[in-house]
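Asks: with the sequence up front, the predicted model follows.
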Amino acid sequence: MSFFSLLLLAALLPSSARSEHVDMGIINGTEAKPHSRPYMVSVQRKGNHICGGFLVSEHFVMTAAHCWNQEDKLTVVLGAHELPKSSSDLGRKAVKFYHIHPMYDSETLFNDLMLLQLNKTAKKSQRINWIPIPTKDKDIKAKPACSVAGWGKQQTSGSRSKRLMEVDVSVMDKRFCQKYWGKGYSASRMVCAGGQGGFCQGDSGGPLVCKGTAVGIVSFTDDKDCNSPNRLPNVYTKISKFLPWIKAILGSME
């Protein structure tokens, strides 16, 4: 079976059955200070966490396109830290519209981003706020100190975390990513990061945050070995590449 066939298989299977590359937990991380990342969102199906996401405005959550199948009815939980406690008494909101990028390819995971339009406006508070995204398309230089957070697995064979975890990561040289992932990597549409920490199952859709700005969306890695982010580069969708489309969707609410 080809690399791309495996990616397609992974995208179509339920998250519990996936064995390659998608729907990725935080490796070698620590528990985040409660509500220190007020933009973080739990994307849920039937009340169960399936992916991360992040608020980019009062109306929209950004996440990965592969987190949604057309038959799914998703909800999002805002202002969460410990999911079992927060999902029932904090900001659960229904999704009104699913804006999946028109060029999303479920086989290659190119253009892996989606905007979830909320049925009710998110209101800023100490627990809920949105995060800036880039204002123009430009390369992300290697080695800046960035971070990723989520409620996913903390090791390849482990269980998902009930509390939000976080870890510092470093952006990797795109030539290294290209060498490792080959045709599965697009230097113009993706960015790699790694180091001592990274993501695993359950973190897809969360943000790669550099200097207070969300620059990437958790997309894929090899979830047969989430434990080695220093050797197996984690791949994120590069947000700045898609600014015209993002601005058009966000602007529709102005």
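Replies: Sure, I can see it. Remember, it's a predicted structure, so these values are computed and weren't measured experimentally.

Asks: every contact and neighbour count from this point should use C-alpha atoms.
Replies: Fine.

Asks: pick out the residue nearest the middle of the chain.
Replies: Residue closest to the average C-alpha location in the chain (CA atoms, centre = their mean): residue 205, at 1.9 Å.

Asks: shouldn't that one be in contact with residue 49?
Replies: No. With contacts counted by CA atoms under 8 Å, residue 205 stays clear of residue 49, the gap being 11.8 Å.

Asks: strands along the chain, start to end?
Replies: 30-31, 40-45, 48-55, 60-63, 74-78, 91-100, 114-118, 145-150, 165-171, 190-194, 207-210, 213-220, 234-238 (DSSP state E).

Asks: who's in contact with the longest one?
Replies: What it means is strand 91-100. The contact list for strand 91-100 (CA atoms under 8 Å, 6 or more residues apart in numbering) reads 65, 73-80, 113-120, 249.

Asks: ok, of these, which come out buried?
Replies: 65, 74-80, 113-118 (16 or more other CA atoms under 10 Å).

Asks: mind putting these into TSV with distance to residue 139?
Replies: Converted to TSV, the buried ones among the contacts of strand 91-100 look like this (distance: CA to CA, whole Å):
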residue	distance to residue 139
65	22
74	33
75	33
76	31
77	32
78	30
79	31
80	32
113	18
114	21
115	23
116	26
117	28
118	31
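
Asks: right, and the strands of the chain - which one's nearest residue 133?
Replies: strand 213-220 (5.0 Å; CA to CA).

Asks: may I see the buried residues of the closest one?
Replies: 214, 215, 216, 217, 218, 219, 220.

Asks: got it, and stretch 232-248?
Replies: 232-243, 246.

Asks: quick one: end-to-end distance for that stretch.
Replies: By CA to CA, to the nearest Å, the extent of stretch 232-248 from end to end equals 35 Å.

Asks: of the buried residues of stretch 232-248, which is the nearest to residue 57?
Replies: residue 246 (11.3 Å).

Asks: and the gap between the closest one and residue 126?
Replies: 26 Å.

Asks: ok, residue 147 next?
Replies: 21 Å.

Asks: name the residue in the two with the higher neighbour count.
Replies: Between residue 147 and residue 126, residue 147 has the larger neighbour count (other CA atoms under 10 Å), namely 23 against 10.

Asks: and the comparison structure, right after this:
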Amino acid sequence: MTIISLILLVSLLPHLTFTARVNVGIVNGRDAKPHSRPYMVSVQTKDHHICGGFLISDRFVMTAAHCRNIAPVVTVVLGAHDLRKKSENSVRFTVDSYHQHPDFTNKSFHNDILLLKLEKNVQLNDNIKWIAIPAEEGDIEAGSVCSIAGWGLLETKGKKSNHLMETNVTVMNNKKCESKWGKEHFSASQMMCVHGNGGSCDGDSGGPLVCGDTAVGITSFGDPDVCNSPELPEVYTKISAYLPWIKNIIGNVN
């Protein structure tokens, strides 16, 4: 875990009865085929990756609100696979405005959603494309196999991956997830859980949970001590719960 993540973790300790892992690489994953996920975004501060994100229009990136606790000012890199390579034709954008959900606070991970309006419209190409989000509110059926991706740690307290990694995960029953985390931390109306052989780790926060061709969740939090914990499943912000707010932001920002 980076020093900056550790500082953030410590800052949250008084507020949570047991602190969820804040800046949730992919454990037990595989190298993603380069540019097979053209919506993936690296959210960075001072040219260092801190969180994932994903392009949802030609002007907006969606990520986790808690990523701004790590760095209030960020840039985003689109069209990347290997973050070390400058020859990939990846593009860096500055953020024109930040739109954090008004009910998000640093005291919990409820409403952990953030929209980044980019400085200008993105020129879409084979390596840079946006991904659809749900058209209406609803739950993904438990047992559905979906996927996650990111540039985070490859194992608990391990090294970050320069290559985009990915793995498949299975959506968990909400009641089962609530029994694991407790109602104080898990809200079935706003969140969803997954489990699998592979999972998220530090540096994957803000990346999408993708079911079919749609981004349905935002990587939010997990076990504070172990990446891809068998006891505490990883939790994602449920995008469909926020559709009116999302449409209001995107529709009213010029």
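Replies: Now that the structure is in, tell me what you want to look at. Predicted model, so just to flag it, every value in this text is computed and none were measured.

Asks: could the buried residues of strand 213-220 of the first structure go into a markdown table alongside distance to residue 133 of the first structure?
Replies: Output for the buried residues of strand 213-220 of the first structure, formatted as a markdown table (distance: CA to CA, whole Å):
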| residue | distance to residue 133 of the first structure |
| --- | --- |
| 214 | 5 |
| 215 | 6 |
| 216 | 9 |
| 217 | 11 |
| 218 | 14 |
| 219 | 17 |
| 220 | 20 |
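
Asks: tell me which of those residues is nearest to residue 184 of the first structure?
Replies: Closest to residue 184 of the first structure, out of all of the buried residues of strand 213-220 of the first structure and judged by CA to CA, is residue 220, at 10.2 Å.

Asks: my guess is that closest one contacts residue 204. True?
Replies: Yes. In this structure, residue 220 of the first structure is within contact of residue 204 by CA under 8 Å, at 7.3 Å.

Asks: any common contacting residues for the two?
Replies: Jointly contacting residue 220 of the first structure and residue 204 under the rule CA under 8 Å, 6+ apart are 22, 23, 24.

Asks: can you list the residues you listed in CSV and add distance to residue 91 of the first structure?
Replies: As requested, these are arranged in CSV below (distance: CA to CA, whole Å):
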residue, distance to residue 91 of the first structure
22, 27
23, 23
24, 24
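
Asks: okay, the residue nearest to the centre of the first structure and residue 237 of the first structure: tell me how far apart.
Replies: In this view, residue 205 of the first structure and residue 237 of the first structure are 9 Å apart by CA to CA.

Asks: who touches both of these two?
Replies: 113, 217, 218, 219.

Asks: ok, those vs residue 55 of the first structure, which is closest?
Replies: Looking across those and measuring by CA to CA, the closest to residue 55 of the first structure is residue 217, at 12.2 Å.

Asks: is the closest one in contact with residue 241, as I believe?
Replies: No. Residue 217 of the first structure lies out of contact with residue 241 (CA under 8 Å); the separation is 11.8 Å.

Asks: so who does the residue nearest to residue 123 of the second structure when sequence neighbours are not counted touch?
Replies: Counting by CA to CA, 6 or more residues apart in numbering, the nearest residue to residue 123 of the second structure once its immediate chain neighbours are dropped is residue 58, at 7.4 Å. By CA under 8 Å, 6+ apart, the contact set of residue 58 of the second structure is 121, 122, 123, 124, 130.

Asks: now, of the residues you listed, which are buried?
Replies: 122, 130.

Asks: mind putting the contacts of residue 58 of the second structure in a markdown table, distance to residue 142 of the second structure included?
Replies: Output for the contacts of residue 58 of the second structure, formatted as a markdown table (distance: CA to CA, whole Å):
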| residue | distance to residue 142 of the second structure |
| --- | --- |
| 121 | 37 |
| 122 | 35 |
| 123 | 37 |
| 124 | 34 |
| 130 | 26 |
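
Asks: tell me the one among the contacts of residue 58 of the second structure nearest to residue 45 of the second structure.
Replies: In terms of CA to CA, no member of the contacts of residue 58 of the second structure lies closer to residue 45 of the second structure than residue 122, at 19.9 Å.

Asks: from residue 179 of the second structure, how far off is the closest one?
Replies: 42 Å.

Asks: cool, and residue 46 of the second structure?
Replies: In this view, residue 46 of the second structure and residue 179 of the second structure are 40 Å apart by CA to CA.

Asks: likewise for residue 6 of the second structure?
Replies: 28 Å.

Asks: looking at those two, which is more packed in?
Replies: residue 6 (15 against 11).

Asks: is that one in a helix, a strand, or coil?
Replies: Put simply, residue 6 of the second structure is helix when judged by DSSP: H, G, I helix; E, B strand; the rest coil.

Asks: residues in contact with residue 212 of the first structure?
Replies: The contact partners of residue 212 of the first structure, by CA under 8 Å, 6+ apart, come to 131, 132.

Asks: ok, it to residue 108 of the first structure distance?
Replies: Remark: distance between residue 212 of the first structure and residue 108 of the first structure (CA to CA) = 29 Å.

Asks: what residues does stretch 74-85 of the first structure touch?
Replies: Contacts of stretch 74-85 of the first structure (CA under 8 Å, 6+ apart): 34-35, 38-47, 68, 86-87, 90-95, 127-128, 162-164.

Asks: so where is it in the second structure?
Replies: Stretch 74-85 of the first structure corresponds to residues 74-85 in the second structure, going by TM-score structural alignment.
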